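Colleague: Sharing a sequence plus its predicted fold:
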Amino acid sequence: MLACTGLVGAVVLFIRMSLGFEFPIPWNDETAFTSQAFEFSHTGSFYVYGLNSERVVMWMPPGYMLLLSGIYKIFGYSFEISRWASTLMYLGCFGVGLVIVHITLSGWRQRLALVLMLLAFLSPYSLAISNIARMEGLYTLIFLLSLLAVLRDKYALGLALVLLGAIVHFNAVYFLLPYGVLVLWKILHRETLSIGPGELLALVIAALTLASYGLFVIKHIDGFWQDMQFQFAYKLGSPVMGGSEGWTLLGLVLLIPFLQLIAHRRLGAEAFLSLYGVAFIAMTLNGHNMWYSFGYNFGFWLLLLGVLVSTATLSRAWCRIGCALIAGGLFYQLGLHAGSGNPQIDALNPRLSMLSRNFLPASEIDKVRAFIATLPPDTTVSFGYSGVEQYFFDDFFRSGARWTGSAHSVTQVFPARSVDYRVLCDSAMFPNYLFVYDWDGYPRKGLDSGCTIIPMIKEAIK
């Protein structure tokens, strides 16, 4: 365990310190989340002019932004510290995973589980979430903590953590699956479920937190409805669960906890490990988001842990043979998803050449900072909603100028905004598939040309 901890820690910290803005490069999703956190830390509001000039953007629950805003309050703002937060949360996920392996397995099974864990956590598709200012690291940590609570027979605490996870991301809905199975099992077997005082308190806190979010939604109900329409339109633009192949995969992995319930005649650690694994896979299948690729790795790893636990308690030969066959199929899937399968992230993956280059030279960032310092209040500057905005939040706050996107908002392209300046920051590290979004007349070309400051008033006169 010490060796695994050292290896994962070394890799994750190497990426953060040596490829801090190269893997992955700055992303516009980060701009959306960090800007709301920055604004809340300074004004107590989630309203960000650059995201929507008319109202608060409501497309995501505020839990992650609240955490970041607290970090900014204590340590000050920087793009770097935003990514450090994700790095620490990812290491926290690994730590909780080690505890799960320790309490469920021993001997050769534990050592094998650690190898599988390395495969899941060191995959580039998983490492990507360790160095990006998105909420995957936070909600994964919460869901793994809820699994740990369940494995320690604290079912209500596990449910409370999942409910709290809903304040971070709507993906919490997939992790209600184990608790639905738990309730159904208790009803069918007429078993009681005891809840301790601490667990009851956790449930009350989770309920109050959800109620507070509900009030926040009611206050901004029109914006919430509009942004949810955008989200559902985006999700439904792809087949539910990835189409027939996704449904087939989901059905096959759901068979595993079902068979475990039959073989063990109990709802034990093996079934809960598998159910959480299914939840990660369902989240990824239906998420249609490049950053969710880690969910396959974590899902198949947890399913393999569940099968390993089964092999330790089942004595019949046919059961062990069945477990071995299932484990072989799961290992193939884990290896497949850990090593390949996402062309969007493949274009961003670490390469040796990255060690000798920067996404943007420091001199270019300093040049834009000096430019922002000269701007009068309320001057508007567009970066094309490219992710580069995050370098300059503090600078805009001090000058009183405003960064903005070119579109009307992050959920509505038109009517396009009129801006005073356009800053085009280009880099050879931008993947080509992003260029289709540069519709405002200033497309990136994928060249290391730095940042060009374009006065839009002169452009209009031309």
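Modeller: Sure, I can see it. Residues are numbered from 1 along each chain as shown.

Colleague: CA only for contacts and neighbour counts going forward, please
Modeller: Noted.

Colleague: where do the strands sit along the chain?
Modeller: For the chain, the strands defined by DSSP state E occupy 380-382, 402-404, 421-426, 450-455.

Colleague: ok, now how distant is the residue nearest to the spatial centre of the chain from residue 128?
Modeller: Centroid-nearest residue in the chain: residue 136, 1.9 Å away (criterion: CA atoms, centre = their mean). Noted for residue 136: a distance of 10 Å to residue 128, by CA to CA, to the nearest Å.

Colleague: same thing with residue 78?
Modeller: Going from residue 78 to residue 128 by CA to CA gives 19 Å.

Colleague: With adjacent residues omitted, what lies nearest to residue 56?
Modeller: Using CA to CA, 6 or more residues apart in numbering and skipping residues adjacent in sequence, the residue nearest residue 56 is residue 47, 4.5 Å away.

Colleague: That neighbour: neighbour count?
Modeller: If you count neighbours by other CA atoms under 10 Å, residue 47 ends up with 20.

Colleague: residues in contact with it?
Modeller: Going by CA atoms under 8 Å, 6 or more residues apart in numbering, residue 47 touches 36, 39, 55-57.

Colleague: The structure to be compared is supplied as follows:
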Amino acid sequence: MIFLVCVVLFVRLALGFEFPIPWNDETAFISQAFEFSRTGSFYVYGLNSERTVMWMPPGFMLLLAGVYKVFGYSFEVSRWVSCVLYLGMAAVALLVLRISLQGWRRHLGMLLMLMAFLSPFALVTSNIARMETLYSLLFLLSLLASLKRQYALGLALVLLAATVHFNAVYFLLPYAVLVAWKILRRESLTVGSWELLALVVAVAALAGYGLFVLKNIGGFLEDMQFQFAYKLGSPVMGGRSGWMLVGLCLCVPALQLLAHRRFAAETLLSLYGVAFIAMTLNGHNMWYYFAFSFGFWLLALGALASSRELAAPFAKSACIAVAVMMIAAQGYYSYRSTPEHDPFKPSLGKLVRDFLPDTEIDKVRSFVRSLPPGTTVSFGYSGVEPYFFADFAASGALWSGSAYSVTKVFPPRTLDYRVLCDSVMIPAYLALYDWDGFPRKSEDSGCTITRLNKEVTGEP
């Protein structure tokens, strides 16, 4: 575990903006958090000049805003939040192991946990200002609560996670199965007073989000239309192969229920594993790939837990065989090659170079601070914008994308300046999104400032 902590901190300190490089998702989420910390509003001119962008629940942005209030704003601080949350995930995972397994099974489970947490797909989430670490921490906490038979608390944490990301819907699966099982078996379900309070808090948080949505219902519907169009552009659950994978994985908790004749730890572990896998298959997002490893890890833990509880030799052997298959799948999905992630996986070459030299960042920072209020500057929505949010706030100038908004391309905006920051670390496939006439070339050419409006004052 000391090794895991050292690796995570090494990534944050030595590869702070190289693994991964700045991403445009960070621009969207950090900008709303930064504005909320300053003005109490999620409206960001650069995302949409007319209204608040509503494509994501605000939970992660609220957390970032609180951190900015306490520690001040910087791009570094934003990524440190994910680093700390990731270490929190590891601590909760240890507690899950402690409750679920004993003896050699626990030691094997810890090795599998390290395989999951040290996967490049997982490590990258510890160093990017996205919400994967926050909602995954909440999901693991909900699993931990349910393993302690505090099912209502577990459900409350899943509901709370819905204010961070819509992916919480997949983690209603264990509780749907629990309720169905209790009804069929005519078993009672006790809810403690603290659990009831947690449910009330979670429902209140969801109600608050609902009021926020109602206040911005037009923008919400428009942005959700964009999100669904994006998701439905790919086959649901990844197509036939994805549905088959989910079906096979669901066989594990189904057989556990039949074999043990009770809803207990081994079934919970497996159901949470299936939820992580389904989230990845149906999310169609490169940042979700980490969840494959976590899902198969939990399925392996569930099979190992069953092998301890079942007395029949054949049943024990079958559980071990399932665990071996899950471990093999975890190994494959933890370290496979993908065209999206391969360009920015850690390497020795990245240790001796920076994504952008400090001199280039300082040059743009000085330029932004010299601009008169209202001047508009586009960075091509490339992910480097968070370096300069504080500078724009100081000068009164406005950063902007080239498109009408982050969910609508046309009509394009009229801008005063274009700043293009290029680096050899930028994958070639990202240039496909540079449609505004200033494409990146994956070269170490630094930041180029171009005046687009001859009538503006100031020197580029």
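Modeller: Ah, there it is. All values reported here derive from a predicted model rather than from experimental measurement.

Colleague: Tabulate the strands of structure 1 (CSV), appending mean neighbour count and distance to residue 205 of structure 1.
Modeller: What follows is the strands of structure 1, written out as CSV (neighbours: other CA atoms under 10 Å; distance: least, CA to CA, whole Å):
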stretch, mean neighbour count, distance to residue 205 of structure 1
strand 380-382, 24, 41
strand 402-404, 26, 37
strand 421-426, 21, 45
strand 450-455, 16, 47
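
Colleague: So which of those strands is nearest residue 248 of structure 1?
Modeller: Relative to residue 248 of structure 1, the nearest member of the strands of structure 1 by CA to CA is strand 421-426, separated by 42.2 Å.

Colleague: Tell me roughly how far the closest one lies from structure 2 on average.
Modeller: Strand 421-426 of structure 1, aligned to structure 2 and superposed, deviates on average by 0.4 Å (mean CA distance after the TM-score superposition for structure 1).

Colleague: I would like the range of structure 2 that aligns with that strand, please.
Modeller: Under the alignment (TM-score structural alignment), strand 421-426 of structure 1 falls on residues 417-422 in structure 2.

Colleague: Residue 20 of structure 1 -> structure 2?
Modeller: Aligned partner of residue 20 of structure 1 by TM-score structural alignment: residue 16.

Colleague: next one: residue 453 of structure 1
Modeller: Using TM-score structural alignment to pair residues, one finds that residue 453 of structure 1 aligns to residue 449 in structure 2.

Colleague: quick one: that match and residue 417 touch, right?
Modeller: Yes. Shown here, residue 449 of structure 2 and residue 417 form a contact pair, counting by CA atoms under 8 Å, at 7.0 Å.

Colleague: who's in contact with residue 378 of structure 2?
Modeller: 399-402, 415, 417-419.

Colleague: now the helices for the stretch 251-400 of structure 2?
Modeller: All helices of the stretch 251-400 of structure 2, identified by DSSP state H, counting those that start in this stretch, fall at 265-283, 290-309, 313-335, 348-351, 358-369, 389-395.

Colleague: Buried residues of the last one, list them for me.
Modeller: This points to helix 389-395 of structure 2. 389-393, 395 (16 or more other CA atoms under 10 Å).

Colleague: quick one: it to structure 1 mean distance?
Modeller: Following the fit onto structure 1, the mean deviation recorded for helix 389-395 of structure 2 is 0.2 Å by mean CA distance after the TM-score superposition for structure 1.

Colleague: against structure 1, where does that helix fall?
Modeller: Aligned using TM-score structural alignment, helix 389-395 of structure 2 spans residues 393-399 in structure 1.
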